[in-house]
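[1] quick one, fold the following:
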Amino acid sequence: MRVLETLTWMVAMLAATAGAFVIVTFGPVLLRRHEAATRLSGLFALDRSHGTLVEIVLQGLEKAGRSIEGAKVNQELKSLVLRAGFFQPSAFYIFAALRYVAGFTVGFLVIVARIGPQGLHLIDIILGLFFGYLFYRYVLIALKLYADRRANVIRRELPPVLDIMLMALDAGVSIDQCMRYVASVAGRTAPVTSEVLRRHVADIDGGMPYDAALDRLGQRLGLDEGQDLASTIKQALFQGGELGTTLRRFSADMSEKRMATAREQVGRKAPHLTLVMILFFMPVLLVVLAGPAVVELKGALQNAGEQMTKTRSSK
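    The predicted model follows:
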């Protein structure tokens, strides 16, 4: 019975983990669909009194998140949500509500799984609260991992994007035309970075000042190199200077950083390989080297025992 309860509890945790992973993975798609549906409903369906199920769920999560956060907004968490690629204003509140939903759901499932014939005990409630808080923290850790993964993708995509920008600038186009051209042609080679550039172009077309749009560009890129790139373009626009030379130097620095990171990762593999060899190769080697000696020692001890038995029997 205890084994069955343990398996039920493990299945509940795995199901909650899979659900949280699906929500975090497909969150941007849901948010983009929500934004597109909201715009279309405002343009073509003004008299509609109800929305889709996804809209209702997202609006409910947003309202719950606003109620939870209140007037004080956690800027660190908000910047983390932005680094993860969720640019909609409601994404922060939806994530804040999802954390509590995940924690309460996992805690409730653990408590339900622990209910036995004798009812509910205090230890069951404590376990439910513990695992609920654990998954409440796990949602934040998952968002951090997703943001780091996105930052690594952008870090890999920036060098070819900078090369295209340099080619466009060397052809004599302006910075604005260069950004538009890169956003339109880099969709396959750099999908994440090109999406950020398209949003930057949309901000400019919407009437946002160049300095504010470039600041938002650096925030959307979500890494230090992106902030430096936005600052470099901003300085060239408002203070003058040769942007091509600066970008070429910036691209060379990024390439050197990538090579240094690659060398560091290769250097970390050597201790890992040594540990693997110690765990898997050394026992086999010891068996091969010491096996014959152990067999011979065992045979010698058996012969000595037989001789001692014969001597005692003859006496």
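[2] use CA for all of it now, contacts and neighbours both
    Noted.
[3] buried stuff in stretch 116-126?
    124, 125 (16 or more other Cα atoms under 10 Å).
[4] distance across that stretch, terminal residue to terminal residue?
    Counting by Cα to Cα, to the nearest Å, you get 15 Å between the two ends of stretch 116-126.
[5] identify all contacting residues around that stretch.
    Residues from elsewhere that reach stretch 116-126 (Cα atoms under 8 Å, 6 or more residues apart in numbering): 110, 111, 114, 115.
[6] restricted to buried residues, select those in PyMOL.
    In PyMOL syntax, the buried subset of the contacts of stretch 116-126 is picked out as below (16+ other Cα under 10 Å):
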select buried, resi 110+111+114
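[7] would you do the same for the sequence below? I want to compare the two.
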Amino acid sequence: MQSLINTLTDPKFLIAVLAAVAAAAAVFSIGVTFFSGGSNMRQRIRRVALEREKLRAEEMSRLRGTGKDQGPRSIRQAAGRSYMKNIVERFSLEKAFRDENTADALARAGYRTQGAMTTFLFMRFVTPFALFTLSFAWMSLSLFADRPLWMNALYALFLGLVGAYLPNLMLKNKTQKRQQSIRRAWPDTLDLMLLCVESGMSVEHAFKRVAKEIGSQSVELAEELTLTTAELSFLEDRTRAYENLARRTGLDNVKSVMTSLIQADRYGTSVGTSLRVMAEEGRESRMMEAEKKAASLPPKLTVPLILFFLPVLFIVIISPAMIRVFSQNVHLS
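    Sure, this is the predicted structure:
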């Protein structure tokens, strides 16, 4: 019994047992991969294909704005859109606030459905009145309670007039952030498209593949490329899909690339050559933008340097001399 215990507690025996277990686990995992993986390979491929088609249908439905969500949230959204639509139609807000550039401005911000247009018009109509009411109540009850009501109403009216431009400012801010994200990822997108086209892919498959790859860098650009892929698949003319992409982004570099693709498709020239030229220009423009930011850095640092760094430097340099002078004066006195 004692010998058995000594054997079980022997370090060499424990190392050998652990090594045998590890070897058996490795052999078992490799064997399972080789023997059981090939039997259901066709079923796995079929399931992946079905899942891909399902995701594609859902993405197409979402991008076209025809997707129907189920549940209480969708019911509340439908109710909200219904009363907004009634107010917009009753007061003819489309004639008052909508022009030929409103739809393009919303598309550049990522809002492409009719519900987004209704919400934007409703907010432009309601925001001034809501801001006027809230500011008047707040001034009259707390901030300027001791002042006359007509003065508080005048201040609230000014804030209400500012609130009339608040939806436009928010839309502009959203557009700038979206365009900045697309602008940063666009040179890499051109490089990926060039690789896909030169490898033998068609333009539709290149857009689809690049949309999947660029999503980790810019979700907005991936969304636009996915929508362009859908338009290339069901529109009769590719020119409309390219023009829609340039119109939705509102960027000059995207517009120039789409113009090159339109010319290549119309006159039968090489798409790869056009993409190569545009990719080189995109890299050069990005480098020039980086150099411009680097050149503008010294003037921006001048004021903080004068205000914060130089006084501390003078104190550090002059303090020992001043301390020595004061100490000598004390000794002399």
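[8] got a TM-score for the pair?
    Between these two chains, after superposing, the TM-score reads 0.71 (TM-score structural alignment, normalised by the length of structure 1); 263 aligned residues with a Cα RMSD of 3.3 Å.
[9] related to what we said a few turns ago, what's the farthest-apart pair in the contacts of stretch 116-126 of structure 1?
    110 and 115 (8.9 Å; Cα to Cα).
[10] what lines up with residue 90 of structure 1 in structure 2?
    Matched to structure 2 by TM-score structural alignment, residue 90 of structure 1 sits across from residue 115.
[11] I figured that match was touching residue 80, is that so?
    No: using Cα atoms under 8 Å, residue 115 of structure 2 is not in contact with residue 80; the gap is 10.0 Å.
[12] can you count the residues close to the aligned residue in structure 2 for residue 161 of structure 1?
    In structure 2, the residue matched to residue 161 of structure 1 (TM-score structural alignment) is residue 189. The tally of other residues near residue 189 of structure 2 (other Cα atoms under 10 Å) stands at 24.
[13] if I pick residue 189 of structure 2, what's in contact with it?
    Contacts of residue 189 of structure 2 by Cα under 8 Å, 6+ apart are 210, 214.
[14] re earlier: from residue 82 of structure 2, how far out is the match of residue 90 of structure 1?
    Residue 115 of structure 2 is 9 Å from residue 82 of structure 2, by Cα to Cα.
[15] neighbour-wise, which of these two wins?
    Comparing residue 115 of structure 2 with residue 82 by other Cα under 10 Å, the one with more neighbours is residue 115, at 18 against 14.
[16] need the contact list for the nearest residue to that one once chain neighbours are set aside.
    In space, and not counting its chain neighbours, residue 115 of structure 2 is closest to residue 81: 6.7 Å by Cα to Cα, 6 or more residues apart in numbering. Contact partners of residue 81 of structure 2, counting by Cα under 8 Å, 6+ apart, are 115, 118, 119.
[17] of these, which are still contacts in structure 1?
    With both residues aligned by TM-score structural alignment, their matches' Cα atoms under 8 Å, the contacts of those that structure 1 also has are residue 119.
[18] figure out the helix or strand that the corresponding residue of structure 2 for residue 230 of structure 1 lives in.
    With TM-score structural alignment defining the correspondence, residue 230 of structure 1 maps onto residue 258 in structure 2. Per DSSP states H and E, residue 258 of structure 2 falls inside helix 252-267.
[19] could you say what helices and strands that helix packs with?
    Helices and strands touching helix 252-267 of structure 2, by 3 or more Cα pairs under 8 Å, 6 or more residues apart in numbering; DSSP states H and E, are helix 238-249, helix 271-295.
[20] can you list those helices in a markdown table and add distance to residue 222 of structure 2 and mean neighbour count?
    As requested, those are exported to a markdown table (distance: least, Cα to Cα, whole Å; neighbours: other Cα atoms under 10 Å):
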| stretch | distance to residue 222 of structure 2 | mean neighbour count |
| --- | --- | --- |
| helix 238-249 | 12 | 20 |
| helix 271-295 | 18 | 15 |
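[21] in TSV, list these along with distance to residue 305 of structure 2.
    Shown next, in TSV, are these (distance: least, Cα to Cα, whole Å):
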stretch	distance to residue 305 of structure 2
helix 238-249	39
helix 271-295	17
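[22] and of those, who's closest to residue 168 of structure 2?
    Among those, helix 238-249 sits nearest to residue 168 of structure 2 (Cα to Cα), with 17.2 Å.
[23] after superposition, how close is that closest one to structure 1?
    Helix 238-249 of structure 2, aligned to structure 1 and superposed, deviates on average by 1.5 Å (mean Cα distance after the TM-score superposition for structure 1).
[24] so where in structure 1 does that helix end up aligned?
    Using TM-score structural alignment, helix 238-249 of structure 2 pairs with 210-221 in structure 1.
[25] would you mind listing the outside residues contacting the matching stretch?
    Taking Cα under 8 Å, 6+ apart as the rule, stretch 210-221 of structure 1 contacts 82-83, 85, 87, 151, 154, 193, 196-197, 200, 203-204, 226-231, 233-234.
[26] what about the helices in the stretch 1-150 of structure 1?
    2-44, 53-69, 75-83, 91-114, 122-170 (DSSP state H, counting those that start in this stretch).
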